[in-house]
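Peer 1: Sequence and computational prediction follow.
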Amino acid sequence: MGTTPSSAHNFAVRCYENLRNRLNHVDEVMKKQTKKRVLDARLRLKTSIDAMRWLMFQACPFRGNDESEDSKNQGNFKEMIKLLASYNKDVHEVVQNAPRNAKYTSATIQKEIASIFAGKVKTSIKEELGNSKFSILVDECRDESKKEQMAVVLRFANIEGVIREHFLDLVHVRDTSALTLKNTIIAVLVDNGLNVQDIRGQGYDGASNMRGEWNGLKALILKECPYAYYIHCLAHQLQLALVAASREVHEVHNFFQHANFIVNTVSASPKRNDELLENQAAEIASEIELGELDTGRGANQIGSLQRAGDTRWSSHYKSIKSLLKMFAATVTVLRSVAADRSATRNSRGDAGGALKILLTFDFVFILHLMERIMKITDVLCLKLQHKSLDIANALDCVSNTKVLLGELREDGWDNLFEDVKSFCVKHEIDIPDMDQKYVDVTKSRNKHDNTTVIHHYKVDVFNVAIDQQVIELNDRFSSHVTELLDLCSSLDPRHDAFSKSKICRLVEKFYPADFSSQERDRLECELPHFQLDTFNHPEIKNCKSLADLTKGIVKTGKSSDYPMVERLLRLVITLPVSTATAERAFSAMKLVKTRLRSKMGDGFLCHCTLVYIEKELAAKFSSEEIIDIFDTGARKAEFKLIEM
């Protein structure tokens, strides 16, 4: 028998050893190669997911104008993948050696990943909602491509008793008729596994297609769910009230027109704006040197004049504050333009006209008056946009605003008048003789009218401007002091308005589907104990609203002692206050879909907007979770991504 390496015996020995070593078997080698391919594919997909997550969180575009291999800029998505690959050797290897059918960078893959993110976010919202009743906040707006989009937001109290307002969907609608909106809303709720019968509130603006008593959206939803009570957006109500009040006093109405003209004239060119900033900086430095201004971090910052917007009353307040702060710098710029012979005749004429208006006692007086009025109403404007505000607390804020306006009317004249005179002296503005007869050049002269100048400004302007604000607030918000809201306000045990009979009537009349007769009896028994307990409990007695009260009784465990009271509180704080969250969705939509991205599909727009707005929820999902539910269609069998 031969003993050479090539002998039959040695060959047989080697075959036997190979047979015993399973790692060298063909099936094991194939498994090892398959496993590596799967891991490489998962790493490529994870890279694409991470790149998309960052771009969606920042509302950045994905695709570029030229995504070819020799392009110097392949768009944000592919350039982000390149960046990630440059910092990781493994990522670089799998990206560079990716098969042509498994790069995971196509537009189809991007849409699929975005839809998975959106689906996870919606699932998370539904889990947080649980079995709670909810309200819907709806508004519509046209996007950059002139398509009408409708935003749907859910408002509810979560398991901890905290008010949540979550953006649920953005849907393209053919028109804004009430029937179209109603069918679309119901379709959105059904698609997301929500029951229409669980709606306990509707929040819209005051358009006729929304609030119509017979064929409006609120009426059609009420036919589907009789307990979906409609609340006209309080922030929108306030906007309408304040705008209407300003138009009733022609001096105030003219003031806002003049203020816009002045701001537009000063901001007409970058040169004027730069000159305004230079003058403002010089003025601040001079006042600091004279000790008229305090110094400190963040103080005395240089800004620009703000334009007043048509749909946001707060923007009027910002415009007035900026004009008051930069009054001297504005005067200097207007004088410079009016005296500049190199400027056009129209520019010099506009600057001269604006300067003439600006340097009048009438303009300065109303400037200071509106600054004081709007300092009060601006707080209400901002409060009504808070997500955590409940309906009872919102109405309290309205009442407080009316009280403060009344105090300004009674006690604010002397301080205002002294401030106006000091301001006029500082800026060399002529102060009229207050005791002389006032002549209104806009009206025909009346020989028997002995109105003095001071009477005009105090009675005809100061008093009337404030009175109109209060009148409009009463008119606009009186419709909301209905039986429902009056009964809701009786729930706070810390106030004298707490009434057991009113609370029982609230449940019996407005929430019969949420309480059985036995539960209503139990609620009646719980109320006296609840009032005493919450009034004396150290962690609850300092709660400032029904929303805080609900959180407090859940946190302290009192919800188990008063389950019926807690249920009623949850229903009340679910009632919508404003549609600010829905409007914020449109702000996000306009960031996602811009003029350069006007061809973005509705589905992709909805997914990206949802992830961008609810990024706090989307950030909870790891890339591996997205991979595990990623459906690659025909490629699934080849790469076995799900079976890893």
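Peer 2: Done, it's in. Numbers count the residues shown, from 1 in each chain.
Peer 1: Please make it C-alpha for all contacts and neighbour counts, starting now.
Peer 2: OK.
Peer 1: What ranges does the stretch 151-300 of the chain have for its strands?
Peer 2: Taking DSSP state E, counting those that start in this stretch, the strands of the stretch 151-300 of the chain run over residues 163-172, 199-204, 229-232.
Peer 1: contact partners of the first one?
Peer 2: Spelled out, that is strand 163-172. With contacts defined as Cα atoms under 8 Å, 6 or more residues apart in numbering, strand 163-172 is touched by 122, 125, 147-158, 184, 188, 387-388, 547, 573-574, 581-582, 585, 602, 606, 609-610, 613-614.
Peer 1: Pull the distance from it to the chain's centre.
Peer 2: Distance, stretch centre to chain centre, for strand 163-172: 11 Å (Cα atoms, centre = their mean, to the nearest Å).
Peer 1: Just the buried residues of it, please?
Peer 2: Buried positions in strand 163-172, judged by neighbour count with 16 or more other Cα atoms under 10 Å: Ile163, Arg164, Glu165, His166, Phe167, Leu168, Asp169, Leu170, Val171, His172.
Peer 1: Over to the second one?
Peer 2: Of all the residues in strand 199-204, those buried under the rule 16+ other Cα under 10 Å are Ile199, Arg200, Gly201, Gln202, Gly203, Tyr204.
Peer 1: Got another one to weigh against that:
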Amino acid sequence: MTIIVRYLTLSYNFVTVEEFFLGFLNVDDTFGKSLFDITLEELKSLGLEIDDMRGQGYNNGANMNVKHQGVKKKFLDINPRAFYTPYCFHSPNLTLCDMDNKSLKSLCQTRWESRIESVKAIKLQLVDVWEALLQVREKQNDVAIVSETTLLTEKELFDFKFLVSTVIWYEVLNHMNIVSKNLQSKDRSLDNAITEINTLIRYFKDYRETGFSKAIVEAKEIAIEMGIDQIFPQKPLIERQKRFDESLTNEIVSFTLDENFRANYFLFIVDQTISSLGTRFD
């Protein structure tokens, strides 16, 4: 764990903000209590009075910011004047983690920018990747590799559902990445940062209404170029019971494959994004 202190130096009529990196601290776990105990012990060993603390700032992760057990709360219990400021520029990362935890669980939880780069590489080179896999399948002598590429090209990967998913994720990750980089620029002022976040939230609210149809159109263009069926894999219609407030009868509501994908995948991702952005930047 890295520990940094910032303080004011008073000299005649001048006030200078000083900031020092104090070092790295060994931690056995990342729970809030453990991090707090280690930080408190280090500050005491340096002769720094907790009662003189006027601020604390962390990356806004749950172990630092959680209401009752986070480092923030434990310092405030000792010194209520230790004003907490979250490192909001890390919040786009946490927003993506909120989304990924329910849909892309295998991806890295820290180096989140690698996600946009990975999706970007596939999205912008889908046809090339497809053709490369086909060539491997046709020319490779290794039975295991041929079996793997056959599975990828015929069943598991390159179907219309995958194309639509790739288009959607690229759009979401790309916009998040742009704003994240802008927020970290050295000349970014607080009011501009707030404006940029609000603009991003408005974008996703608009994208919620129009993004799915646009993704379908773009995915169909890619599918035509790749010679893939421009429909979702054929499965039985999805059915659900109507809610009580929808009808007094127990009538069955049927979803087409397009409607099911929009409701349970596209809207799920976008709504999670909007909700998380609102919560984490509140």
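Peer 2: Done, it's in. Worth saying up front: this structure is predicted, and the values here are computed from it rather than measured.
Peer 1: where does the TM-score land?
Peer 2: Scored against TM-score structural alignment, normalised by the length of structure 2, the superposed chains reach a TM-score of 0.73; 262 aligned residues with a Cα RMSD of 3.8 Å.
Peer 1: Could I get the strands of the stretch 151-300 of structure 1 in CSV, plus columns for distance to Gly406 of structure 1?
Peer 2: Output for the strands of the stretch 151-300 of structure 1, formatted as CSV (distance: least, Cα to Cα, whole Å):
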stretch, distance to Gly406 of structure 1
strand 163-172, 32
strand 199-204, 30
strand 229-232, 25
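Peer 1: which one of the ones you listed lies closest to Glu79 of structure 1?
Peer 2: strand 163-172 (28.7 Å; Cα to Cα).
Peer 1: In structure 2, which residue is most central in space?
Peer 2: Leu96 (0.7 Å; Cα atoms, centre = their mean).
Peer 1: which residue in structure 1 lines up with that residue?
Peer 2: Under the alignment (TM-score structural alignment), Leu96 of structure 2 pairs with Leu242 in structure 1.
Peer 1: just Thr149 of structure 2 next, same as before
Peer 2: Using TM-score structural alignment, the equivalent of Thr149 of structure 2 in structure 1 is Ala351.
Peer 1: Same question for the helix or strand hosting that match: list its buried residues.
Peer 2: Assigned by DSSP states H and E, Ala351 of structure 1 falls within helix 345-358. Applying a neighbour-count criterion of 16+ other Cα under 10 Å, one finds Ser347, Arg348, Asp350, Ala351, Gly352, Gly353, Ala354, Leu355, Ile357, Leu358 buried in helix 345-358 of structure 1.
Peer 1: next one: stretch 97-113 of structure 2
Peer 2: Cys97, Asp98, Met99, Asp100, Trp112, Glu113.
Peer 1: among these, which are in helices?
Peer 2: Using DSSP state H, the subset of the buried residues of stretch 97-113 of structure 2 located in helices is Cys97, Asp98, Met99, Asp100, Glu113.
Peer 1: ok, of those residues, which one's closest to Ile228 of structure 2?
Peer 2: Asp100 (27.4 Å).
Peer 1: so what's the closest one closest to, chain neighbours aside?
Peer 2: Nearest residue to Asp100 of structure 2, sequence neighbours excluded (Cα to Cα, 6 or more residues apart in numbering): Leu107, at 7.5 Å.
Peer 1: Give the helix, strand or coil label for that neighbour.
Peer 2: coil (DSSP: H, G, I helix; E, B strand; the rest coil).
Peer 1: That one and Val71 of structure 2, how far apart?
Peer 2: From Leu107 of structure 2 across to Val71 of structure 2, the span is 27 Å (Cα to Cα, to the nearest Å).
Peer 1: repeat for Asn260 of structure 2
Peer 2: As judged by Cα to Cα, Asn260 of structure 2 and Val71 of structure 2 stand 42 Å apart.
Peer 1: what do you get for Asn141 of structure 2?
Peer 2: Separation of Asn141 of structure 2 from Val71 of structure 2 (Cα to Cα): 57 Å.
Peer 1: Of the two, give the one with the bigger neighbour count.
Peer 2: Val71 (26 against 10; other Cα atoms under 10 Å).
Peer 1: Tell me the residue in structure 1 aligned with the more buried one.
Peer 2: By TM-score structural alignment, Val71 of structure 2 lines up with Leu217.
Peer 1: neighbours around Val425 of structure 1, how many?
Peer 2: 12.
Peer 1: Could you look up the SS state of it?
Peer 2: helix.
Peer 1: That one matches what in structure 2?
Peer 2: In structure 2, Val425 of structure 1 lands on Ile224 (TM-score structural alignment).
Peer 1: just Asn400 of structure 1 next, same as before
Peer 2: Per TM-score structural alignment, Asn400 of structure 1 is aligned with Thr199.
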